[in-house]
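**Q** Only the shape, not the letters, is given here:
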């Protein structure tokens, strides 16, 4: 069970084994906030744990029953929670395709940033994401810089995250310097 030492592990029930022939070779960056555009709530954790209280916010009724997760969430403070060990399949990508290969959950790692498409992410999030990516790439050498994408890249027209506020140039430059 591969976990990141700098994360708090909160095991989600929304995961399963990867196919036997799956080779982890893609990192997918997402954003999420629950309720939408609100930060510092328990909404993300509750969703990934299957414990979302639909009476806490009207939006929660719209997503009631969703069974989703990500490998890790990086909060605005830079704190990281890991919900699924990297060697298991998290349910983050949904209907998705990358370079002609569908079912991206089978061969990808999903990292959520607490945020929205349009609000800037924090310095702490970029620092944490860079360090976490470095750890992942060391353990999964088939994930190259060219195989780090946004959710929008694998589900175009359906997803827009991590959004226009995510600074890809900053992230890649810092990551290159670290690698």
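**A** Done, it's in. Given the structure is predicted, the values throughout are model-derived calculations rather than measurements.

**Q** Going by C-alpha atoms from here, please, whenever you check contacts or count neighbours.
**A** Will do.

**Q** Next, the residue nearest to residue 140 when sequence neighbours are not counted: secondary structure please.
**A** Nearest non-adjacent residue to residue 140, counting by C-alpha to C-alpha, 6 or more residues apart in numbering: residue 24, 6.5 Å away. Assigned state for residue 24: coil (three-state reduction, DSSP: H, G, I helix; E, B strand; the rest coil).

**Q** here comes the other one, which I'd like you to weigh against the first:
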């Protein structure tokens, strides 16, 4: 996959009418989910429709299909109200990638796992996790390996063509509280590892360097402590967003495994 004249080859689809002015020297790559089961083509068709009033640069489907609807040197309308490191209006300096994914799911009274549109889904596609900006766990759709491989290929091409990009973040990082995508099921740490070319990167692990590291129910001191990780414990990093907190899974002191949030500065 390569980028020619700011278009993915292969991957270019058709131009969306929903875009802004020139995007010069982008510094940020923002990951989104679509809250859809329409596939890359279906979402791309929506973005090019006259009524959408929204767009992203690229859509990546569950089966690995890729569609681009805004050239990378043009501002897409994906971020909305947003700020990153004190700089507002992320559309002005960010490339946006939409990943076809239902995001938040629910288990209804009949025991079925359903999407926000009440579509019945395979329970194997759901994982219970707590969003870093929330306090209670819920179900989220997992991201499949075929889709992740396509996403890694697209991202590598973008970073090679636009070396001014220095950070990869989620929509929930630049619009916390307002947006929840790409959600806790998106393996940000592993994704960044794969993009960097570090082998197959089945999991990103780090080592606890504090003598005792509190495992909390959410990303902040206000969340309850679920237990303690001891120095030297290897933990799997599930979500390592830019900021002071990381979501990890590992063995607690005294036994038992937990998924929890820890202060990132105490992981090596």
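**A** Good, I have the coordinates. Treat the numbers as computed from the prediction; the structure is a model and nothing was measured.

**Q** what TM-score do we get after superposing?
**A** The TM-score (TM-score structural alignment, normalised by the length of structure 1) is 0.81; 159 aligned residues with a C-alpha RMSD of 2.0 Å.

**Q** Tell me the residue in structure 2 aligned with the residue nearest to residue 140 of structure 1.
**A** Aligned by TM-score structural alignment, residue 24 of structure 1 pairs with residue 26 of structure 2.

**Q** what's the burial count for the residue in structure 2 that residue 100 of structure 1 lines up against?
**A** Aligned by TM-score structural alignment, residue 100 of structure 1 pairs with residue 86 of structure 2. Here the number of neighbours of residue 86 of structure 2 (other C-alpha atoms under 10 Å) works out to 6.

**Q** before we move on, what about the one 10 residues further on?
**A** Counted by other C-alpha under 10 Å, the residues lying close to residue 96 of structure 2 total 28.

**Q** And the next helix or strand past the helix or strand containing it?
**A** Assessed by DSSP states H and E, residue 96 of structure 2 sits inside strand 94-99. Moving toward the C-terminus from strand 94-99 of structure 2, the next helix or strand (DSSP H and E) is strand 104-107.

**Q** what packs against that next one?
**A** strand 113-114, strand 137-141 (3 or more C-alpha pairs under 8 Å, 6 or more residues apart in numbering; DSSP states H and E).

**Q** Whichever helix or strand comes after the shortest one corresponds to what range in structure 1?
**A** Looking back up the chat, that one is strand 113-114 of structure 2. Downstream of strand 113-114 of structure 2, the next assigned helix or strand under DSSP H and E is strand 120-121. With TM-score structural alignment applied, strand 120-121 of structure 2 matches no range in structure 1.

**Q** helices and strands around strand 120-121 of structure 2, which ones?
**A** Using 3+ C-alpha pairs under 8 Å, 6+ apart, strand 120-121 of structure 2 is in contact with strand 113-114.

**Q** Determine the set of other helices and strands touching the strand it packs on.
**A** Counting by 3+ C-alpha pairs under 8 Å, 6+ apart, strand 113-114 of structure 2 packs on strand 104-107, strand 120-121.

**Q** From residue 173 of structure 2, how far off is the residue positioned nearest the centre of structure 2?
**A** By C-alpha atoms, centre = their mean, structure 2 has its centre lying nearest to residue 182, at 3.6 Å. Distance of residue 182 of structure 2 to residue 173 of structure 2, computed by C-alpha to C-alpha, to the nearest Å: 10 Å.

**Q** cool, and residue 14 of structure 2?
**A** Counting by C-alpha to C-alpha, the gap from residue 14 of structure 2 to residue 173 of structure 2 is 29 Å.

**Q** So residue 186 of structure 2 sits against residue 144, correct?
**A** No: the criterion here is C-alpha atoms under 8 Å, and residue 186 of structure 2 misses it with residue 144 at 9.8 Å.

**Q** quick one: which of the two has more around it?
**A** More crowded of residue 186 of structure 2 and residue 144, by other C-alpha under 10 Å: residue 186, with 25 against 14.

**Q** what are the ranges of the helices in the stretch 51-200 of structure 2?
**A** 145-161, 171-174, 188-195 (DSSP state H, counting those that start in this stretch).

**Q** Show me what the next helix or strand after the last one is packed against.
**A** Okay, so that is helix 188-195 of structure 2. Going down the chain from helix 188-195 of structure 2, the next helix or strand is strand 204-207, by DSSP H and E. On a contact count with 3+ C-alpha pairs under 8 Å, 6+ apart, strand 204-207 of structure 2 meets helix 188-195, strand 234-239.
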